[in-house]
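Asks: here's my sequence, what's the structure:
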Amino acid sequence: MNQAIIDAKKALVSEIAEKMKDAESTVVVEYRGLTVAEMTELRRNLRAEDVEFKVYKNAMTQRAVESIGADGLKEALTGPNALAFGKDAVAPARVLAKFAKKHEALVLKSGIVEGKVVDVETIQKLSTLPNKEGMISMFLGCLQSPIIKFACAVKAVAESKEGSAEAAE
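Replies: Predicted structure coming up:
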């Protein structure tokens, strides 16, 4: 084999491995049976959530998976696969699962979330979570809730004392 071809393949493997390492989550899907229009719609939905969606040869992806130590992902790399790389741990799973509900041809297979290989069930559970900003706002709401309840109780006590003081006069 030509040395230039070998170097190009090594560069591709290292590119895939780098993307997997840099992404908070990577989801593997099988897209067999989707039309071009459906793939375009899926790519548009993923791009809106800042998720990169690429199709690589399985052999190159398997080598990249070996190089980062995520060998559990190798068994999912059969058939026509695509990879979704997300900076948000939940975004790829959420967008792909929502699209898969409408289009049965898209099959969620496996993935890597924060460096750990996960199965389809975990990806499905992740898809029900809100994005990072949504989780932060929910957390802040939980933190503020006791303070708001305490403030309301103090206000109610103050109002009841004012009402009883006026009645006594």
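
Asks: hey, let's count contacts and neighbours off CA atoms from now on
Replies: OK.

Asks: okay, helices next: where are they in this structure?
Replies: In the chain, the helices defined using DSSP state H lie at 3-22, 36-48, 58-68, 91-102, 120-127, 132-168.

Asks: run the angle between the longest one and helix 91-102 for me.
Replies: Orientation check (axes from the mean of the first three to the mean of the last three CA atoms, to 10 degrees): helix 132-168 against helix 91-102 gives 100 degrees.

Asks: mind listing what's buried in helix 132-168?
Replies: Buried positions in helix 132-168, judged by neighbour count with 16 or more other CA atoms under 10 Å: none.

Asks: also the fifth one?
Replies: Along helix 120-127, these residues count as buried under the neighbour rule (16+ other CA under 10 Å): Val120, Ile123, Gln124, Leu126, Ser127.

Asks: for the comparison step, fold the sequence that follows:
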Amino acid sequence: MAERVIPADKVSAVDELTEKFRDSNATVLTEYRGLTVPQLAELRTALGASASYRVSKNTLAKRAAHGAGLTELDEYFSGPTALAFVTGEVVDAAKALRDFAKENEALVIKGGVMDGRAITADELAKIADLDSREVLLSKLAGAMKGSMSKAAALFAAPASKMARATAALRDKKEAAGE
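Replies: Below you'll find the model as predicted:
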């Protein structure tokens, strides 16, 4: 079967979507059927700077995904589809989408792609349960500080013991009158 030719006015839209697929850390495909325009605006606000949310025709989005080398997303291009292009922290965007979907049952997370690999809605939910990058870095810094404190105490222990032994010997000599 021959491929349909895209009208000239749609070529730029496909090119833009292809570029977004390539430049994103992850892309999440959702079904937005039943969401109002104010709800979509609320979702865009919830995503903040971590992602952009765009409603797209399936044929154009599918062509763009193929142009970016993402053929494994084909199964998700059915029904009304909107794309969340994540350029910031994937965990933050996943949390925002999960939380919004809990409040608005009309938003259905279909799946997506991260690091060139297709991910399911369940995998995206697991990503949403992770701590953010900042929290993980803080935990790592705290663990490293604790380890360094233990190492410093361990290295200082022999010198400290020697100083206490010397002080005790001096006190003992002074007590004996020497």
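
Asks: rewinding a little: any chance of the helices of structure 1 in a markdown table, with distance to Val28 of structure 1 too?
Replies: A markdown table is the format used below for those (distance: least, CA to CA, whole Å):
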| stretch | distance to Val28 of structure 1 |
| --- | --- |
| helix 3-22 | 11 |
| helix 36-48 | 14 |
| helix 58-68 | 10 |
| helix 91-102 | 10 |
| helix 120-127 | 10 |
| helix 132-168 | 21 |
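
Asks: any idea which of those helices gets closest to Ser110 of structure 1?
Replies: Smallest distance to Ser110 of structure 1 across those (CA to CA): 5.3 Å, for helix 120-127.

Asks: contacting residues for Gly33 of structure 1?
Replies: Counting by CA atoms under 8 Å, 6 or more residues apart in numbering, Gly33 of structure 1 makes contact with Ala105, Leu106.

Asks: from Lys9 of structure 1, how far off is the residue nearest the centre of structure 1?
Replies: Centroid check for structure 1 by CA atoms, centre = their mean gives Val90 as the closest residue, at 2.5 Å. Distance, Val90 of structure 1 to Lys9 of structure 1, using CA to CA, to the nearest Å: 30 Å.

Asks: what about Ala152 of structure 2, distance to Lys145 of structure 2?
Replies: Going from Ala152 of structure 2 to Lys145 of structure 2 by CA to CA gives 10 Å.

Asks: scratch that, Val14 of structure 2
Replies: According to CA to CA, Val14 of structure 2 and Lys145 of structure 2 sit 49 Å apart.

Asks: verify the stated contact: the residue nearest to the centre of structure 1 with Gly134.
Replies: No - under the criterion of CA atoms under 8 Å, Val90 of structure 1 makes no contact with Gly134, lying 10.9 Å away.

Asks: which non-adjacent residue is nearest Phe85 of structure 1?
Replies: Thr26 (4.6 Å; CA to CA, 6 or more residues apart in numbering).

Asks: check contacts around the one you found.
Replies: Contacts for Thr26 of structure 1 (CA under 8 Å, 6+ apart) come out as Met20, Leu83, Ala84, Phe85, Gly86, Pro92, Gly111, Ile112, Val113.

Asks: one more time with 6 Å
Replies: Going by CA atoms under 6 Å, 6 or more residues apart in numbering, Thr26 of structure 1 touches Ala84, Phe85, Gly111, Ile112.

Asks: nearest residue to the first one in space, please, no chain neighbours.
Replies: Spelled out, that is Ala84 of structure 1. What sits nearest to Ala84 of structure 1 in space, not counting adjacent residues and going by CA to CA, 6+ apart, is Phe53, at 4.4 Å.

Asks: swap in the third one?
Replies: Leaving aside its sequence neighbours, Gly111 of structure 1 sits nearest to Val27 (CA to CA, 6+ apart; 4.2 Å).
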